[in-house]
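Participant: Fold the following.
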Amino acid sequence: MGFFEKLKEGLTKTKNAIFKQVDNLFKSFVKVDEDMLEELEELLIMADVGAASSEEIISRLREKIKEDRITDPEECRIALRDILVDMIGEGEPLKLDTKPSVILVIGVNGVGKTTSIAKIAHRLKENGKHVMLAAADTFRAAAIDQLQIWADRVGVELIKHTEGSDPAAVVFDAASAA
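Facilitator: The predicted model follows:
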């Protein structure tokens, strides 16, 4: 089994575990009440949905429960699914009409940016695009090495400088090379 198949399998297991926890939560209550909603919110936060998003989801769910007078946990689960589908939406395909095209990825440490970059690079390469990564996170220990490993696995070029160097210089060199 290849690397990406293993990654996909691992993510699928995580997703299934989260959905199972949500299903078990709804099955453990005989009626919809505040305790159930608080447990659901906690579960969403623990599943890395994020505090603000979890609060928004629960707020919308409370409104739906009130509007539709939902008392059955199964109906509540269906309402939750509808809310999530509405919030996530269909999405739009990535349009890379300019050459070179730039995708900037930012976020706090530990949320999966590097792994997501590798997935995006892999997908773009599969679709016939020439992909180059720029290791501009020059201050986090091992960030450059981690991105190099992913670039090698995916088979794309990586522009990098030494740890602690100027991130803008890395981006400049990458733009020049593109």
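Participant: Going by C-alpha atoms from here, please, whenever you check contacts or count neighbours.
Facilitator: OK.
Participant: three-state assignment of Leu158?
Facilitator: Secondary structure, DSSP: H, G, I helix; E, B strand; the rest coil: Leu158 is strand.
Participant: The closest residue to it other than its chain neighbours: neighbouring residues, count only.
Facilitator: Leaving aside its sequence neighbours, Leu158 sits nearest to Leu133 (C-alpha to C-alpha, 6 or more residues apart in numbering; 4.7 Å). Using other C-alpha atoms under 10 Å, Leu133 is surrounded by 21 other residues.
Participant: helices or strands next to the one helix or strand Leu133 maps to in the packing?
Facilitator: Using DSSP states H and E, Leu133 sits in strand 132-134. If contacts are counted by 3 or more C-alpha pairs under 8 Å, 6 or more residues apart in numbering; DSSP states H and E, strand 132-134 sits against strand 157-159, helix 167-177.
Participant: Next, the second sequence, to be compared with the first:
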Amino acid sequence: MTDVQQESLRDIPFTTADGGTATLSDYGDGVVMVVNVASKCGLTPQYEQLEQLQKTYGDRGFTVIGFPCNQFMGQEPGTMEEILDYCATTWGVSFPIAEKVKVNGSHAAPLYKALKRAPDAEGKRGPVLWNFEKFVLTPDGVVHRFRPTTKPDDPAIIRVIEDALTPRS
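Facilitator: Have a look, this model is predicted:
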């Protein structure tokens, strides 16, 4: 976890699935989980856990935003229409899905260029390792990075979300 200039991260524009422009600030000042997703990956069942997090914590200021990415063995080859249909019909996804992006390399999306400065639990920064790498941004300006094999419902992720959210009223 690290403070990676939360304010500037929340203001970096990205393209939404419908071709519009948004920033993380558009989703409020609560907790945001940014995750690169893919439809044809062994980790794709994480969509179910991501959706459950959205349902469990959404009313308390939590939002998952999925960023489809085809950089890892071509595991997200579809068009945006195909991706959105797959997410909705297969996994019941209700959280926002952004336009397909690159997360690594010189053409990486600006948001991902900034997020990759955050270290994981072992202190390692740098490239996204695979599909379903998770970045949890908290209102206090901290970015928590969880590698792809860490499931969305892992106790470490739940702890970060619950500690940063406003209590239920």
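Participant: Drop the TM-score for these two in here.
Facilitator: Overlay of the two chains. TM-score (TM-score structural alignment, normalised by the length of the second structure): 0.30; 72 aligned residues with a C-alpha RMSD of 4.0 Å.
Participant: was I right about the residue nearest to Leu158 of the first structure contacting Asp152?
Facilitator: No: counting by C-alpha atoms under 8 Å, Leu133 of the first structure does not reach Asp152; the two are 10.8 Å apart.
Participant: got a list of contacts for the longest helix along the first structure?
Facilitator: The helix that spans the most residues within the first structure, counting by DSSP state H, is helix 3-27. Under the criterion C-alpha atoms under 8 Å, 6 or more residues apart in numbering, residues Met36, Glu39, Leu40, Leu43, Ala47, Pro73, Glu74, Arg77 lie in contact with helix 3-27 of the first structure.
Participant: Any buried residues in it, and which?
Facilitator: Judged by neighbour count (16 or more other C-alpha atoms under 10 Å), helix 3-27 of the first structure contains these buried residues: Ile18, Gln21, Val22, Leu25, Phe26.
Participant: ok, now stretch 76-89 of the first structure?
Facilitator: In stretch 76-89 of the first structure, counting by 16+ other C-alpha under 10 Å, buried: Cys76, Arg77, Ala79, Leu80, Ile83.
Participant: could you redo those residues as a markdown table and give each row distance to Glu55 of the first structure?
Facilitator: Formatted as a markdown table, the buried residues of stretch 76-89 of the first structure follow (distance: C-alpha to C-alpha, whole Å):
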| residue | distance to Glu55 of the first structure |
| --- | --- |
| Cys76 | 16 |
| Arg77 | 16 |
| Ala79 | 15 |
| Leu80 | 13 |
| Ile83 | 13 |
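Participant: nearest residue to Phe135 of the second structure other than its sequence neighbours?
Facilitator: Once flanking residues are discounted, Phe135 of the second structure sits nearest to Arg145: 4.6 Å by C-alpha to C-alpha, 6+ apart.
Participant: what's the spacing between that neighbour and Ser8 of the second structure?
Facilitator: 17 Å (C-alpha to C-alpha, to the nearest Å).
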